[in-house]
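> build me a structure from this.
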Amino acid sequence: MTLDAVLDTVIAGNRLLHYLASMLIFGSSAFLWKIAAPGLRMQLDRRLAFSLRAALLLALLTVLAGLPLQAAEIVGSWQAALDPALLQKLLGTAIGQAWLLRLLLALLLLAVSMLRQPGRLGALVVSAGLLLASLALNGHAAMDQGLRGFLHGANHIVHLLCGGAWLGSLLPFLLCLRLLDYPVARNDAGLTLRRFSSAGHVAVAGVLLSGVVNTMLVLGRWPTDWSSPYQLLLSLKILLTAAMVTLAIVNRYVQVPRMQSDARLAVAAIRRCTLIEIGLGMAVLALVSVFGMLEPV
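Predicted structure coming up:
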């Protein structure tokens, strides 16, 4: 494997880890803040504590690694990642300014996570949302100028936030399914799952609509030329997203009504579908991490 290929793999891996961490923080925090029944909020918060702390640390570390990796890619040398002069020069560019903003947002998110005031969850959602939205400063959405550039960036932000709300909330959703087994928590868990169902419709619709708009803005047509690596990977992303939507529809409109007659089997089926949904979501983010670095042709 050539040095360029290794660098691209490491950068894509760093991007993937950052996507996963940022979306988990945003989606899980939003779930706790606005979807979880008050009687479950503290219990779910405790159960998610380790995962969220790990995601916070990972989000910060992946941001920190971003600029050195960018420097290494530009020069084509690992030594460039540790060259103070080159890194300082990069800070004066649009790439460096975007990285600096993202670093400040990651530090803000870490500071907010340490708060213990009643408004902590709301502040955590806002700061996590800002970090996730800042990903629109890089990539294909940042290539356009003027009004088109503004609209492209805004649409990309909607896509990121809806995707984070969808994928990031699936972990606390799984925890709520487990709480259905406890009589004391069953009513609150049921209320939470109904709220999630309503919010999930909005998040999924937002992902699909903004995804279509983004494809039209970048390519101007559907990705049908599979000789292009970008279009091939984008087509795979669309296919995997369609599979995720299908699983979500099966959960909501097949398995949820089935709970009235056979709750145990229905909940087990919902859990399996959700785990597959998470796996597909991670595969989607892996594809995005790769084709986001390719020329959109």
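
> use CA for all of it now, contacts and neighbours both
OK.

> so after the helix or strand where Ile95 lies, what's the next helix or strand?
Per DSSP states H and E: Ile95 is located in helix 94-113. Next helix or strand after helix 94-113 toward the C-terminus (DSSP H and E): helix 120-133.

> name the residues that touch that next one?
19, 22-23, 25-26, 29-30, 32-33, 102, 105-106, 108-109, 112-113, 156-157, 160-161, 164 (Cα atoms under 8 Å, 6 or more residues apart in numbering).

> what do you get if the cut-off is 6 Å, keeping everything else the same?
Helix 120-133 is touched from outside by Ser22, Phe26, Ser29, Ala30, Trp33, Leu105, Leu109, Val112, Ile157, with contacts defined as Cα atoms under 6 Å, 6 or more residues apart in numbering.

> same thing with stretch 222-231?
Leu232, Phe291, Pro296.

> buried residues of that stretch, list them for me.
Pro223, Pro229, Tyr230, Gln231 (16 or more other Cα atoms under 10 Å).

> again with stretch 52-67
Neighbour-count burial for stretch 52-67 [16+ other Cα under 10 Å]: 52-53, 55-56, 58-64, 66-67.

> and if you look at stretch 97-105?
Ala98, Trp99, Leu100, Arg102, Leu103, Leu105.

> distance of the residue of the chain most remote from its centre from Ala203?
The C-alpha centroid of the chain is most remote from Ser261, which lies 35.1 Å away (Cα atoms, centre = their mean). To Ala203, Ser261 is 29 Å away according to Cα to Cα, to the nearest Å.

> turn the buried residues of stretch 97-105 into CSV, columns for distance to Ala5.
Formatted as CSV, the buried residues of stretch 97-105 follow (distance: Cα to Cα, whole Å):
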residue, distance to Ala5
Ala98, 25
Trp99, 23
Leu100, 26
Arg102, 26
Leu103, 26
Leu105, 30
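
> residue ranges for the helices of the stretch 51-200 of the chain, please.
84-91, 94-113, 120-133, 146-168, 170-179, 183-218 (DSSP state H, counting those that start in this stretch).

> nearest to Leu236, of those?
helix 183-218 (13.2 Å; Cα to Cα).

> tell me the helix or strand right after that closest one.
Taking DSSP H and E, what comes next after helix 183-218 is helix 229-250.

> and that following helix, which residues are buried?
So for helix 229-250, counting by 16+ other Cα under 10 Å, buried means 229-235, 237-238, 240-241, 243-245, 247-248.

> on that earlier part again, the helix holding Ile95 to helix 84-91, inter-axis angle?
On the basis of axes from the mean of the first three to the mean of the last three Cα atoms, to 10 degrees, helix 94-113 is oriented at 90 degrees to helix 84-91.

> tell me how far helix 94-113 lies from the chain's centre.
On the basis of Cα atoms, centre = their mean, to the nearest Å, helix 94-113 sits 17 Å off its chain's mean C-alpha point.

> other SSEs contacting it?
helix 120-133 (3 or more Cα pairs under 6 Å, 6 or more residues apart in numbering; DSSP states H and E).

> look up how far Asp181 lies from the residue nearest to Ala165 when sequence neighbours are not counted.
With Cα to Cα, 6 or more residues apart in numbering as the criterion, Ala165 has its nearest non-adjacent residue at 4.1 Å, and that residue is Gly27. The gap separating Gly27 from Asp181 is 24 Å, by Cα to Cα.

> second input sequence below; structure requested for side-by-side comparison:
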Amino acid sequence: MEGWGNIVVRFVSYADLMLLFGLPLFGLYGVKGNADDAHAAFGFRRLLSWLAGVGLLVSGVGMLVLAQAMSGVTEIGELERHVFGMIITGTNVGIAWVVRIASLVGILLCAWSCRRSPTPSLTLAALFGAVGLSTLVWSGHGAMDTGTRGGIHLAADTLHLLGAGAWLGALAAFLLLLLRPGQGDAYRHLLLLRQAVTGFSAAGTLIVGVLIVTGIVNYLLIVGPTLQGMASSLYGALLLVKLGLFGAMLALAAANRFRLGPLLERARNSTEIARAKHALCKSLAIETAAMTLILLVVAWLGTLSPSGNTRPY
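The predicted structure is shown next:
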């Protein structure tokens, strides 16, 4: 499975692990720490179980793709067992894969206990999600550097992934609140949505700051302090597309915070509430679509060098 197959595996891994970090994290801060209400609103037990299952499946496929690329065989059926042992015990990306699997199993355990102990379960799930998401840096450009430069690059990559995961998780949480019928009376559901809008305001500013700073650091470490060749190489063109989509997300996020969020806060009757919900849902859906395209671009970028050549992982 090469080319687009590899890109799809990377894309699904990014999206799945970001949600597994961002959703439980939002459940802790997005509703003023009321994990019981968050669990009732999002159905975390089923949601996290399903996402963790997808993560385990995709991780398995990813290991097959990696083993095929590293062994040089043309068909996955030609792979021998010792190849997997060599990757898992002898490479950083293999060790990261084992840690990812352990993190996904940990999230499954948290999901099963979420109904009885929502706050501890969501806290542990977010921590496991952060660890699992961080393992993806070993299949990115940061893993190519060594020494101090390599440490800085891996740290910037990790923070960038965590920031993106927190943002994607918040988007998914908002859409779930808007599209899923409230569990109980309509007023309580509206109150929960208003709390979520308020709770994300400060966190959103921090997330954007982290993404901008770490994005600049990553660019300088990968490409260097130059814009030369940005539009002439595939890597540069994809990076420009990513930046354009990120700019669109910033504009939508600003509109959500300063216009649509307050509109929901001021809504008093059912007509005003329905109008505010519809406008917010439409904006969040567009923002989520932009984030999805960014993840697809990032999955593609991870297979290229800055000159546009395909990398082996």
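
> how far does stretch 78-97 of the first structure stretch from one end to the other?
22 Å.

> buried stuff in it?
Buried residues in stretch 78-97 of the first structure (16+ other Cα under 10 Å): Ala80, Ala81, Leu87, Leu90, Gly96.

> and for stretch 134-148 of the first structure?
Quick answer for stretch 134-148 of the first structure (16+ other Cα under 10 Å): Ser134, Leu135, Ala136, Leu137, Asn138, His140, Ala141.

> and the last one, how far is that from Leu7 of the first structure?
Separation of Ala141 of the first structure from Leu7 of the first structure (Cα to Cα): 23 Å.

> then the fourth one?
As judged by Cα to Cα, Leu137 of the first structure and Leu7 of the first structure stand 21 Å apart.

> could you find the closest non-adjacent residue to the residue positioned nearest the centre of the second structure?
The centre of the second structure sits closest to Met18, judged by Cα atoms, centre = their mean, with a distance of 2.4 Å. Nearest non-adjacent residue to Met18 of the second structure, counting by Cα to Cα, 6+ apart: Gly165, 4.0 Å away.

> Leu217 of the first structure - how many residues pack around it?
18 (other Cα atoms under 10 Å).

> what's it aligned with over in the second structure?
Matched by TM-score structural alignment, Leu217 of the first structure corresponds to Leu221 in the second structure.

> again with Ala55 of the first structure
Per TM-score structural alignment, Ala55 of the first structure is aligned with Leu51.

> tell me the spacing between the residue nearest to that match when sequence neighbours are not counted and Leu178 of the second structure.
The shortest distance from Leu51 of the second structure to any non-neighbouring residue, by Cα to Cα, 6+ apart, is to Asp16 (6.3 Å). Distance from Asp16 of the second structure to Leu178 of the second structure, counting by Cα to Cα: 21 Å.

> who has more neighbours, those two?
Asp16 (24 against 18).

> for that one, pull up the helix or strand it's in.
For Asp16 of the second structure, the host element (DSSP H and E) is helix 4-29.

> closest one to Gly76 of the first structure out of the buried residues of stretch 134-148 of the first structure, please.
Out of those, the member with the shortest distance to Gly76 of the first structure (by Cα to Cα) is Asn138, at 20.0 Å.

> how near is the counterpart of the closest one in the second structure to Ile76 of the second structure?
Under the alignment by TM-score structural alignment, Asn138 of the first structure pairs with Ser139 in the second structure. Going from Ser139 of the second structure to Ile76 of the second structure by Cα to Cα gives 20 Å.

> with Val12 of the second structure instead?
From Val12 of the second structure to Ile76 of the second structure the distance is 20 Å (Cα to Cα).

> for Gly85 of the second structure, same thing?
16 Å.

> cool, Leu56 of the second structure as well?
In terms of Cα to Cα, Leu56 of the second structure sits 19 Å off from Ile76 of the second structure.

> got it, and Leu295 of the second structure?
With Cα to Cα as the criterion, Leu295 of the second structure and Ile76 of the second structure are 26 Å apart.

> what sits closest to Ser29 of the first structure if chain neighbours are left out?
Here the residue nearest Ser29 of the first structure, using Cα to Cα, 6+ apart, is Val125, at 5.6 Å.

> what residue of the second structure matches up with that neighbour?
Using TM-score structural alignment, Val125 of the first structure lines up with Ala126 in the second structure.

> what is the neighbour count of its match?
Neighbour number of Ala126 of the second structure under other Cα under 10 Å is 25.

> for the one 4 residues further on, same thing?
If you count neighbours by other Cα under 10 Å, Ala130 of the second structure ends up with 25.

> try His18 of the first structure
So His18 of the first structure, with other Cα under 10 Å, has 25 neighbours.

> any idea how far whichever residue in the second structure pairs up with it is from Leu284 of the second structure?
The alignment partner of His18 of the first structure in the second structure, by TM-score structural alignment, is Ser13. Using Cα to Cα, Ser13 of the second structure is found at 22 Å from Leu284 of the second structure.

> could you do Ser49 of the second structure as well?
Ser49 of the second structure is 24 Å from Leu284 of the second structure, by Cα to Cα.

> equivalent analysis for Met63 of the second structure, please.
For Met63 of the second structure, the distance to Leu284 of the second structure - Cα to Cα - is 34 Å.

> same check, this time on Thr158 of the second structure
25 Å.

> what's the answer for Gly261 of the second structure, then?
For Gly261 of the second structure relative to Leu284 of the second structure (Cα to Cα), the value is 11 Å.

> okay, Gly27 and Asp181 of the first structure: which has more neighbours?
Counted by other Cα under 10 Å, Gly27 of the first structure and Asp181 do not tie: Gly27 has more neighbours, with 26 against 13.

> ok, the residue mapped onto the more buried one from the second structure - contacts?
In the second structure, the residue matched to Gly27 of the first structure (TM-score structural alignment) is Gly22. Contacts here follow Cα under 6 Å, 6+ apart; on that basis Gly22 of the second structure touches Gly165, Ala166, Gly169.

> okay, these in JSON lines with distance to Leu211 of the second structure next?
Converted to JSON lines, those look like this (distance: Cα to Cα, whole Å):
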{"residue": "Gly165", "distance to Leu211 of the second structure": "11"}
{"residue": "Ala166", "distance to Leu211 of the second structure": "11"}
{"residue": "Gly169", "distance to Leu211 of the second structure": "15"}
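
> what about the first structure, which of those residues hold up?
Contacts conserved in the first structure for the contacts of Gly22 of the second structure, using both residues aligned by TM-score structural alignment, their matches' Cα atoms under 6 Å: Gly165, Ala166, Gly169.

> nearest to Gly215 of the second structure among those?
Using Cα to Cα, those come closest to Gly215 of the second structure at Gly165, 14.3 Å.
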